[in-house]
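Chemist: sequence? don't have it. structure:
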């Protein structure tokens, strides 16, 4: 019964993951179609084509790649990978998202300055810049506390809930800023009178906004399910080359619910050690941001 339930949960996770990847990828495609079909394409000359990098890079990096970085620890086929490898992948994805977000901001300021348009006057710009600043701080603290081996375990354990919450909060803030941004761009490009008649561009970009919302909802659902967290690393004992498990212990499957009565004596004797390492495991390997 437990095995069937775990397989059902695994199938649901794969379905949600596939849906999120599809919706996220389509969102990126929609952003490119928007700027090439309805706007002036992409360029770097201080004109509208330079501004168009902003929505494309925000959707690609700050929404899509950041969303994947949030759930990368929860991919079941990565659970046997080392914590360090997963931390590097997690940090690498977030770094790419940060770089793309910064380039998108440079494009906006450069466009505004070239056209003598005021900077930082709209709510969209306030929330967007705030998200970039907090994201950079989140990334820096993530490197300093969770990636580098210098922070003590008790500090990691204390900061982990803040790290997780702030990561999800920044992701939601980015989605909110993106929705405000695409609406603001439509109002400026089409003016409110034309926008209210629902021209093809407005309908298309509104669909892009819906895709972003759906992608965010899927990512948040997967990130908030406790039974999809990366299990403690001790549940993945790596077999020795000759087929034996380290210390004579059998490797333990993470798809079980721990209810099997047939446990080895060595497994019972290691219970105290597992409890002592609990906080370190929690702080070191289940980050979502």
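Modeler: Yes, it's here. All values reported here derive from a predicted model rather than from experimental measurement.
Chemist: please make it C-alpha for all contacts and neighbour counts, starting now.
Modeler: OK.
Chemist: residue contacts, the closest residue to residue 229 other than its chain neighbours?
Modeler: Leaving aside its chain neighbours, residue 229 sits nearest to residue 74 (5.6 Å; criterion: CA to CA, 6 or more residues apart in numbering). By CA atoms under 8 Å, 6 or more residues apart in numbering, residue 74 lies in contact with 223, 228, 229, 230.
Chemist: how far away is residue 74 from residue 10?
Modeler: To residue 10, residue 74 is 11 Å away according to CA to CA, to the nearest Å.
Chemist: need the residues touching each of these two.
Modeler: Joint contacts of residue 74 and residue 10 (CA under 8 Å, 6+ apart) do not exist.
Chemist: surely residue 284 and residue 143 touch.
Modeler: No: taking contacts as CA atoms under 8 Å, residue 284 lies outside contact range of residue 143: 11.9 Å.
Chemist: more crowded one of those two?
Modeler: For residue 284 versus residue 143, neighbours defined as other CA atoms under 10 Å are more numerous around residue 284 (19 against 15).
Chemist: now do the helix or strand hosting residue 158: which elements does it pack against?
Modeler: Using DSSP states H and E, the element containing residue 158 is helix 153-195. Here helix 153-195 touches helix 66-71, helix 123-141, helix 200-224, helix 278-285, going by 3 or more CA pairs under 8 Å, 6 or more residues apart in numbering; DSSP states H and E.
Chemist: could I get those as TSV with distance to residue 266?
Modeler: Below are the helices and strands packed on helix 153-195 laid out as TSV (distance: least, CA to CA, whole Å):
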stretch	distance to residue 266
helix 66-71	34
helix 123-141	38
helix 200-224	34
helix 278-285	18
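Chemist: so which of the ones you listed is the most packed in?
Modeler: Using mean count of other CA atoms under 10 Å, the stretch among the helices and strands packed on helix 153-195 with the largest mean neighbour count is helix 66-71, at a mean of 23.
Chemist: show me how far the next helix or strand after that helix is from its chain's centre.
Modeler: Note on helix 66-71: by DSSP H and E, the next helix or strand toward the C-terminus is helix 83-114. Offset of helix 83-114 from its chain centre (CA atoms, centre = their mean, to the nearest Å): 13 Å.
Chemist: residues of helix 83-114 that come out buried?
Modeler: Within helix 83-114, the residues that count as buried by 16 or more other CA atoms under 10 Å are 83, 86-87, 90-91, 93-95, 97-98, 100-102, 104-112.
Chemist: same check on stretch 144-158?
Modeler: 145, 146, 147, 153, 156, 157.
Chemist: for stretch 21-36, same thing?
Modeler: Neighbour-count burial for stretch 21-36 [16+ other CA under 10 Å]: 21, 23-28, 30-35.
Chemist: ok, structure two:
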């Protein structure tokens, strides 16, 4: 059947890493950091929403959106919708996650946008939004003509890979930044929480790496399958 791409062992590794990363960030924020709350006297509970939504919502769902077009045994049109919707959900949850960080800072009397992580984060989610809007308009609705889609596809794919790699790097810097703050506040540098945060960051990086490896491994089949269709990223 035209438009069908088979799953590979790489996709199973990606899914496993997604589960591991999600479980670890939840254990960190709920067990070690006290839980999640949008309104709370303990403002750190508001901040906890940020890493959970950025990792599970923005990065994991974003990665699943990328590989969905490659691994799901469905027709192109169906995969296109799934891909588009997953990216939209990832973007929305990412925006809420960023909002949670601003809310935490504002209610705690902490300055905003002073760190490299925050600069990269705002830049990444802005580029992600631009990428989604461009893909929607050119490849979905109202849709460009065949020539525009053909010329845009390689750049759209390349830009998507860049933005996703930037998201992974930004997340890793965020884990480092938060752990450094906690350790400066007295957290044991060799304690279980510190190790958990570091392993969560490693799992996140590996997840992103295997998403990109999946893109590369199926590149040839992708180019043939995408003729006149929506991009995979």
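Modeler: Alright, I've got the coordinates. Worth saying up front: this structure is predicted, and the values here are computed from it rather than measured.
Chemist: can you give me the TM-score here?
Modeler: Once superposed, chain against chain, the TM-score is 0.91 (TM-score structural alignment, normalised by the length of structure 2); 226 aligned residues with a CA RMSD of 1.9 Å.
Chemist: follow-up on the earlier one: turn the buried residues of stretch 21-36 of structure 1 into CSV, columns for distance to residue 167 of structure 1.
Modeler: Formatted as CSV, these follow (distance: CA to CA, whole Å):
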residue, distance to residue 167 of structure 1
21, 19
23, 21
24, 18
25, 21
26, 24
27, 21
28, 21
30, 25
31, 24
32, 27
33, 29
34, 29
35, 29
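Chemist: need those in CSV with secondary structure, can you?
Modeler: Output for the buried residues of stretch 21-36 of structure 1, formatted as CSV (DSSP: H, G, I helix; E, B strand; the rest coil):
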residue, secondary structure
21, helix
23, helix
24, helix
25, helix
26, helix
27, helix
28, helix
30, helix
31, helix
32, helix
33, helix
34, helix
35, helix
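Chemist: so which of those comes closest to residue 14 of structure 1?
Modeler: residue 21 (10.4 Å; CA to CA).
Chemist: contacts only, for residue 69 of structure 1.
Modeler: 89, 90, 91, 93, 94, 288, 289.
Chemist: residue in structure 2 paired with the first one?
Modeler: I take that to be residue 89 of structure 1. Aligned by TM-score structural alignment, residue 89 of structure 1 pairs with residue 82 of structure 2.
Chemist: so where in structure 1 does stretch 200-211 of structure 2 end up aligned?
Modeler: Under TM-score structural alignment, stretch 200-211 of structure 2 corresponds to residues 208-219 of structure 1.
Chemist: what's in contact with the matching stretch?
Modeler: Against stretch 208-219 of structure 1 from outside (CA under 8 Å, 6+ apart): 16-17, 19-20, 23-24, 26-27, 30-31, 63, 67-68, 70-71, 171-172, 175, 179, 182.
Chemist: give me the mean deviation of that stretch from structure 2.
Modeler: Mean deviation of stretch 208-219 of structure 1 relative to structure 2 after superposition (mean CA distance after the TM-score superposition for structure 1): 0.9 Å.
Chemist: closest one to residue 119 of structure 1 out of the contacts of residue 69 of structure 1, please.
Modeler: Distances from residue 119 of structure 1 to these, taken by CA to CA, are shortest for residue 94, at 26.3 Å.
Chemist: who touches the closest one in this structure?
Modeler: 65, 66, 69, 139.
Chemist: distance of the alignment partner in structure 2 of the third one from residue 59 of structure 2?
Modeler: Here residue 69 of structure 1 is matched to residue 65 in structure 2, going by TM-score structural alignment. As for residue 65 of structure 2, its distance to residue 59 of structure 2 is 10 Å (criterion: CA to CA).
Chemist: before we move on, what about residue 79 of structure 2?
Modeler: Distance of residue 79 of structure 2 to residue 59 of structure 2, computed by CA to CA: 19 Å.
Chemist: again with residue 80 of structure 2
Modeler: Applying CA to CA to residue 80 of structure 2 and residue 59 of structure 2 gives a distance of 19 Å.
Chemist: nearest residue to the middle of structure 2?
Modeler: residue 59 (1.5 Å; CA atoms, centre = their mean).
Chemist: name the SS class of that residue, please.
Modeler: helix.
Chemist: so it makes contact with residue 89?
Modeler: No: taking contacts as CA under 8 Å, residue 59 of structure 2 lies outside contact range of residue 89: 10.9 Å.
Chemist: so stretch 121-128 of structure 1 matches what in structure 2?
Modeler: Aligned by TM-score structural alignment, stretch 121-128 of structure 1 falls on residues 114-121 of structure 2.
Chemist: neighbouring contacts of that stretch?
Modeler: With contacts defined as CA under 8 Å, 6+ apart, stretch 114-121 of structure 2 is touched by 112, 113, 166, 167, 170, 171, 173, 174, 177.
Chemist: and the second one, which of the three is it?
Modeler: In three-state terms, and counting by three-state DSSP, residue 113 of structure 2 is coil.
Chemist: setting aside sequence neighbours, what's the nearest residue to it?
Modeler: Spatially, and ignoring its direct neighbours in sequence, residue 113 of structure 2 is nearest to residue 119 (6.1 Å; CA to CA, 6+ apart).
Chemist: what angle separates the helix or strand hosting residue 9 of structure 1 from helix 200-224?
Modeler: In this structure, residue 9 of structure 1 sits in helix 2-33 according to DSSP H and E. Angle of helix 2-33 of structure 1 versus helix 200-224, following axes from the mean of the first three to the mean of the last three CA atoms, to 10 degrees, is 150 degrees.
Chemist: check which element follows helix 2-33 of structure 1 along the chain.
Modeler: Counting by DSSP H and E, what follows helix 2-33 of structure 1 is helix 48-51.
Chemist: and the closest residue to residue 232 of structure 1 other than its chain neighbours, how far from residue 192 of structure 1?
Modeler: In space, and not counting its chain neighbours, residue 232 of structure 1 is closest to residue 281: 6.1 Å by CA to CA, 6+ apart. From residue 281 of structure 1 across to residue 192 of structure 1, the span is 53 Å (CA to CA).
Chemist: and residue 68 of structure 1, by the same measure?
Modeler: With CA to CA as the criterion, residue 68 of structure 1 and residue 192 of structure 1 are 35 Å apart.
Chemist: same check, this time on residue 30 of structure 1
Modeler: Using CA to CA, which is the criterion applied here, residue 30 of structure 1 is 22 Å from residue 192 of structure 1.
Chemist: what is the neighbour count of residue 172 of structure 2?
Modeler: Residue 172 of structure 2 has 19 nearby residues by other CA under 10 Å.
Chemist: residue in structure 1 paired with it?
Modeler: Per TM-score structural alignment, the equivalent position to residue 172 of structure 2 in structure 1 is residue 179.
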